[in-house]
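> Need coordinates for the following:
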Amino acid sequence: MNTSPSPTKVQPASSNAYAWYVVIVLMLCYALSFIDRQILSLMVEPIKADLGLSDTEFSLLQGMSFAIFYTFVGLYMGKLADTRNRRNLIVAGITAWSLMTALCGMAKSFGHLFIARVGVAVGEATLSPAAYSITGDYFTKEKLGRAMSTYSVGVFLGSGLAFVVGGALIASIPAVTDLPLLGELKAWQMVFIIVGLAGIPFALLVLTVREPLRGRFSEQQIDPEEKVSVAKSLRHFTSRWRFYGPHFLGFSMLTTIGYAFHSWVPAFFIRTHGWEASEIGISYGTINIITAPLGVLIGGWFGDRLLKAGRSDAYLVGPIIGAIPLWIFASLATAPFISAPVISLGLLAALHFFASFHAGMAVAALHTATPITMRSQATAAYLFVINLVGLGGGPLVVALLTDFVFQNEQLIGSSLMIVGGCATPIAIFMLTLAARQYPKNVAQAAAAHPPKD
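Predicted structure coming up:
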């Protein structure tokens, strides 16, 4: 991870096919990160039983232990991605988080598992700032929405696979396995070890990605020696808080819905409908694998179409449009009056389609409104907020409602309904504010590095 190669020596591939290959490789790594991140949600009941945890304590393992370190470390990783070799940064990160996921399987207490989850978070913090930056240097502005959306498919593909793979492993692994040196391990511990070690080949796959020339397709021209400190970037973001603030908070609310449902829907079906973990894992995972990637891809296409039709604020208007039906489905999917599990699954399918709709457009809007030299740090700041609020807060708020308001874990569906019904209108309001500021920020970003003759 030494300094990034000089732009005069590193020539990005001119092949359009290779550019899409790069995005697909990065998307698969993103999917892997979410498998390692989300597979915990399928094993709520056995881990709670073995470690003696409440819903609130478990929510800290799902969200806060991950979110705090992921977000704070991510700011530094954004700085590295703006100044160092991004491909190598990703390789190091994948290796680290895969090994830490395997260590989750050796946990014997809440503290052990908490620390291992922190390690997963630190490793995963390397990926997105570097991956978004690489993607932006392989595609023109006209294709950026689709490219970013393709990368963002990894979130939803990985979340779905976490449930499908986890469900299949739980169904096939003995309740207790005796391993040399490690001794007796429960099924949930073996799942972590298997999934963690399976990530190492992905680090090798990333070595096939070539580091591209920074700012290749941008109208902005940059000095390869120009460095932007974290402090300077933060001053830039805070001085333009009327755009960045509503942008970050609006998309945080949409992220809150996704994380809340991903974290607690398996427990909802186990507690309310009496399903086995393997059953809901395969059913809910299949829904996520199909509908969520479809949503983010159609969302990216929709944003690009709006831009082509003359909507300069397309990457913010598109998410606002997608959030309206999301409000409906998030308020209904786990409502107490929906008694048939098949109807809940159908509503969840629609929910995850629209919950993923904004993903590619969110980063496309951010990149087009931010100077090149700060884009990775802008991505890191964006991930800081949406993960701290969405990942840290979403599962936690659901658990707090269940434990302290309803005081009945059977009513977790009502907790999900409240979170989904409240978060979406806040998102719509915030994104409307951001859309008003967006054209001015795009113009300022272009002026920061005017084209040279």
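> Please make it C-alpha for all contacts and neighbour counts, starting now.
OK.
> Strands along the protein, start to end?
176-179, 183-186 (DSSP state E).
> buried residues in the first one?
Neighbour counts using 16 or more other CA atoms under 10 Å place no residue of strand 176-179 among the buried ones.
> re the thing from before, determine which of the strands of the chain approaches residue 154 most closely.
When those are compared by CA to CA, strand 183-186 sits nearest residue 154, at 28.8 Å.
> Which of the residues in that closest one are classified as buried?
185, 186.
> Report all helices and strands that that strand contacts.
strand 176-179 (3 or more CA pairs under 8 Å, 6 or more residues apart in numbering; DSSP states H and E).
> Tell me who's in contact with the nearest residue to residue 103 once chain neighbours are set aside.
Spatially, and ignoring its direct neighbours in sequence, residue 103 is nearest to residue 116 (6.2 Å; CA to CA, 6 or more residues apart in numbering). Applying CA atoms under 8 Å, 6 or more residues apart in numbering to residue 116 gives the contacts 100, 101, 103, 104, 107.
> let's go with 7 Å and repeat that
100, 101, 103, 104 (CA atoms under 7 Å, 6 or more residues apart in numbering).
> same thing with residue 187?
170, 173, 174, 175, 176 are the contacts of residue 187 under CA under 7 Å, 6+ apart.
> wait, isn't residue 438 in contact with residue 243?
Yes. Counting by CA atoms under 7 Å, residue 243 is a contact partner of residue 438 at 6.4 Å.
> Any figure for the gap between the residue nearest in space to the middle of the chain and residue 296?
The centroid of the chain falls nearest to residue 155 when counting by CA atoms, centre = their mean (5.0 Å). Separation of residue 155 from residue 296 (CA to CA, to the nearest Å): 10 Å.
> now swap in residue 233 and tell me
In terms of CA to CA, residue 233 sits 29 Å off from residue 296.
> Now do the helices in the stretch 251-400 of the chain.
277-308, 314-332, 341-355, 359-368, 375-386, 392-400 (DSSP state H, counting those that start in this stretch).
> what's the angle between the second one and helix 359-368?
Pointing back at helix 314-332 there. For helix 314-332 against helix 359-368, the angle by axes from the mean of the first three to the mean of the last three CA atoms, to 10 degrees is 150 degrees.
> same thing with the longest one?
Angle between the axes of helix 277-308 and helix 359-368 is 50 degrees (criterion: the same axes, to 10 degrees).
> Please identify the buried residues of helix 277-308?
Buried-residue list, helix 277-308, by 16+ other CA under 10 Å: 277-307.
> pull the longest helix from this protein.
helix 412-448 (DSSP state H).
> thinking again about what came up before, can you give me the separation between the residue nearest to residue 103 and residue 92?
17 Å.
> cool, and residue 410?
For residue 410, the distance to residue 92 - CA to CA - is 42 Å.
> same question, residue 274
Taken as CA to CA, the span from residue 274 to residue 92 is 42 Å.
> So those two - more neighbours on which side?
residue 92 (16 against 11; other CA atoms under 10 Å).
> can you put the strands of the chain in TSV and add distance to residue 444?
What follows is the strands of the chain, written out as TSV (distance: least, CA to CA, whole Å):
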stretch	distance to residue 444
strand 176-179	60
strand 183-186	56
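> compare with the first, here's sequence two:
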Amino acid sequence: MSHPVPAEPPTSNLRAWGTLAVLIAAYAVSFLDRQILGLLVDPLRQDLRIDNTQIGMLQGPAFGLLYAALGLPLGILADRTHRVRLMAAGIMVWSVMTGACGLAPSFGWLFAARVGVGVGEAALVPAAVSVLADLFSGARRALAMSLFTAGISVGQGLSLLLGGAFVAFAQTGATRLPLVGHWLATLHPWQIVFLLAGAVGVPLAMAMLAIPEPSRAKVTAAEATHGLFATLAARPRLFVPLLAGSSLLYLFSNATASWMPSLFIRDFGWTAAETGVRLGSLLLVCALAGNLLSGASATALGRRGRIEAPLLVMLGGAAMLVPVGALGPLAGSAAGAQAAILAIFFAIALCFGMATATFVAVTPPAVRGRMIALYLLCGNLVGLGLGPPSVGWLLDRVVGPSGHVGSALALVGLCTCVPGFLLMASLIGRYRAAALSISRPASRSGAAAG
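The predicted structure follows:
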């Protein structure tokens, strides 16, 4: 069924797209700092004497618990305060704490530093989505959201490409740097990698402060008093399955991103630097293609009057994840595993390229920052809290410490992708009705402005 799409008010192209570019860069660097630990699993286990389950804790709960818990308070701030300064402060915090990971003498220190990385990164997405929702509308909003989400793909690729380069540099060239070379010679290579990754964010925080704070969308008196919980209570049969389904898919996404380097290092004998170089560029291209297809598809469907376009595109990615998530990690050769991983990340990008736009389309403007924060809270409590640790636990308790990482990933994929897809597929009718109810006030406002 086709429905009229609200008119799109004029937006300064230079300002809007320039802001989007900086936000994409920030999202990419956040994933670099979040996931670079995946290339350092084996040296961390050896030097800090920790097991697979503890590695999973560092990749998941250490980063994710406060990242998730602070998302909602920071979402409230994003709805009420200066969003650009909030994001710049967050970048500085996570960059400093990534560097602090490189000074860790113990598991406890590293765990605490990873908590700090999560605290800083929690400020970014709710504020960024709120900014983009004010700069873009209609079909262009779906495209802008998918391009912003492409920062995940860029960051995942960078965490491998730059991570591999950082590993090689730490092993061969860091000690020759002027002034700090003698000090770096006293550190392990994995410590130098964390220091280098943390340094990347400092100039980005300065660039963020150059962005002008956009004007907020006008809201009606009813919307101003319509809080997040009232929004949820009005449509529980929409939001509960939507949050649950996306959280299950996010669990598999985080588990795969965290343990993918170990899949090739342990199961196929690649080095960390080799893994970064071989997979980084391929993953970057493949995941970016998924993000771009996600945005282009939603834009095309939206222009044809399919107001439920974001959910339909997200479902397409979820449907692809069902077979490749459950079977792909079981590939018996390095080439087969590469093909499977690329298909998995293409599907993840296609799906999550529309995740924020999917929630924005059914949320009143006054509570969008809080709704995105709630989505991140649920997704990260489940995705980060359970995703990486579940693989580590399966390796230690079920598959065996010397077993295949791919077997553990396949078990996680089977248990998450199928129910996640089914939950979200049940929502199309209710989602369409909710999106129409949100778009009608914007349509009337646009008509009045014209």
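> After superposition, what is the TM-score?
Here the TM-score for the pair of chains, by TM-score structural alignment, normalised by the length of structure 2, is 0.91; 433 aligned residues with a CA RMSD of 2.4 Å.
> re the thing from before, which other helices and strands contact the longest helix of structure 1?
helix 241-272, helix 314-332, helix 392-400 (3 or more CA pairs under 7 Å, 6 or more residues apart in numbering; DSSP states H and E).
> okay, these, which one's buried deepest?
Highest mean neighbour count among these (mean count of other CA atoms under 10 Å): helix 392-400, with a mean of 26.
> tilt between it and helix 412-448?
Using the same axes, to 10 degrees: helix 392-400 of structure 1 against helix 412-448 is 170 degrees.
> counterpart of helix 392-400 of structure 1 in structure 2, which residues?
Mapping helix 392-400 of structure 1 onto structure 2 (TM-score structural alignment) gives residues 385-393.
> what's the mean deviation for that stretch versus structure 1?
Compared with structure 1 after fitting, stretch 385-393 of structure 2 deviates on average by 1.4 Å (mean CA distance after the TM-score superposition for structure 1).
> Check stretch 143-156 of structure 2 too.
Counting by mean CA distance after the TM-score superposition for structure 1, stretch 143-156 of structure 2 comes out at 0.5 Å.
> Provide the aligned range in structure 1 for that stretch.
Taking TM-score structural alignment, stretch 143-156 of structure 2 hits residues 146-159 over in structure 1.
> So what's the gap between the matching stretch and the chain middle?
9 Å (CA atoms, centre = their mean, to the nearest Å).
> How about stretch 245-262 of structure 1?
The answer for stretch 245-262 of structure 1 is 10 Å, by CA atoms, centre = their mean.
> Could you tell me where that stretch falls in structure 2?
Counting by TM-score structural alignment, stretch 245-262 of structure 1 pairs with residues 240-257 of structure 2.
> do the same with stretch 36-44 of structure 1
Counting by TM-score structural alignment, stretch 36-44 of structure 1 corresponds to 33-41 in structure 2.
> What's the end-to-end length of that stretch?
Note: stretch 33-41 of structure 2 ends 14 Å apart using CA to CA.
> Then stretch 357-366 of structure 2?
15 Å.
> can you list contacts of that stretch?
By CA under 7 Å, 6+ apart, stretch 357-366 of structure 2 touches 142, 145, 217, 219, 223, 224, 310, 311, 368, 434, 435, 438.
> Can you check which part of structure 1 that stretch sits on?
Residue span in structure 1 matched to stretch 357-366 of structure 2, by TM-score structural alignment: 364-373.
> In structure 1, what residue corresponds to residue 289 of structure 2?
Residue 289 of structure 2 maps onto residue 294 in structure 1, by TM-score structural alignment.
> Alignment lookup: residue 137 of structure 1 to structure 2.
Residue 137 of structure 1 maps onto residue 134 in structure 2, by TM-score structural alignment.
> Contacts only, for the match of residue 289 of structure 2.
Contacts of residue 294 of structure 1 by CA under 7 Å, 6+ apart are residue 353.
> any idea how far residue 73 of structure 2 is from residue 309 of structure 2?
Distance from residue 309 of structure 2 to residue 73 of structure 2, by CA to CA: 30 Å.
> dump the residue contacts of residue 228 of structure 1.
373, 374 are the contacts of residue 228 of structure 1 under CA under 7 Å, 6+ apart.
> Mind doing that once more with 10 Å?
Taking CA atoms under 10 Å, 6 or more residues apart in numbering, we find residue 228 of structure 1 in contact with 79, 82, 83, 373, 374, 377.
> same thing with residue 151 of structure 1?
20, 22-31, 128, 131-132, 135, 293, 296-297, 359-360.
> List buried residues within the residues you listed.
By 16+ other CA under 10 Å, the contacts of residue 151 of structure 1 give 20, 22-31, 128, 131-132, 135, 293, 296-297, 359-360 as buried.
> so residue 287 of structure 2 makes contact with residue 350?
Yes. The criterion here is CA atoms under 10 Å, and residue 287 of structure 2 meets it with residue 350 at 8.0 Å.
> okay, and the common contacts of the two?
Common neighbours of residue 287 of structure 2 and residue 350 (CA under 10 Å, 6+ apart) are 150, 293, 344.
> Would you reformat the residues you listed as TSV and include distance to residue 260 of structure 2?
Output for those, formatted as TSV (distance: CA to CA, whole Å):
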residue	distance to residue 260 of structure 2
150	19
293	24
344	11
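> closest to residue 262 of structure 2 among the residues you listed?
Using CA to CA, those come closest to residue 262 of structure 2 at residue 344, 16.1 Å.
> residues contacting residue 77 of structure 1?
Taking CA under 10 Å, 6+ apart as the test, what residue 77 of structure 1 contacts is 70-71, 83-84, 86, 89, 122, 124-130, 376-377, 380.
> now residue 96 of structure 2
By CA under 10 Å, 6+ apart, the contact set of residue 96 of structure 2 is 113, 116, 117, 120, 195, 197, 198, 199, 201, 202.
> can you do 7 Å?
residue 198.
> Trace it over to structure 1, please.
Checking TM-score structural alignment: residue 96 of structure 2 goes with residue 99.
> list the contacts for the match of residue 137 of structure 1?
By CA under 7 Å, 6+ apart, the neighbours of residue 134 of structure 2 are 214, 215, 216, 217.
> Relative to residue 218 of structure 2, how far out is it?
Counting by CA to CA, the gap from residue 134 of structure 2 to residue 218 of structure 2 is 9 Å.
> Please identify which of the helices of the stretch 251-400 of structure 1 is closest to residue 62 of structure 1.
Using CA to CA, those put helix 392-400 closest to residue 62 of structure 1, at 7.0 Å.
> The closest one: how far from the chain's middle?
Distance, centroid of helix 392-400 of structure 1 to centroid of chain: 17 Å (CA atoms, centre = their mean).
> Alright, I will stop here.
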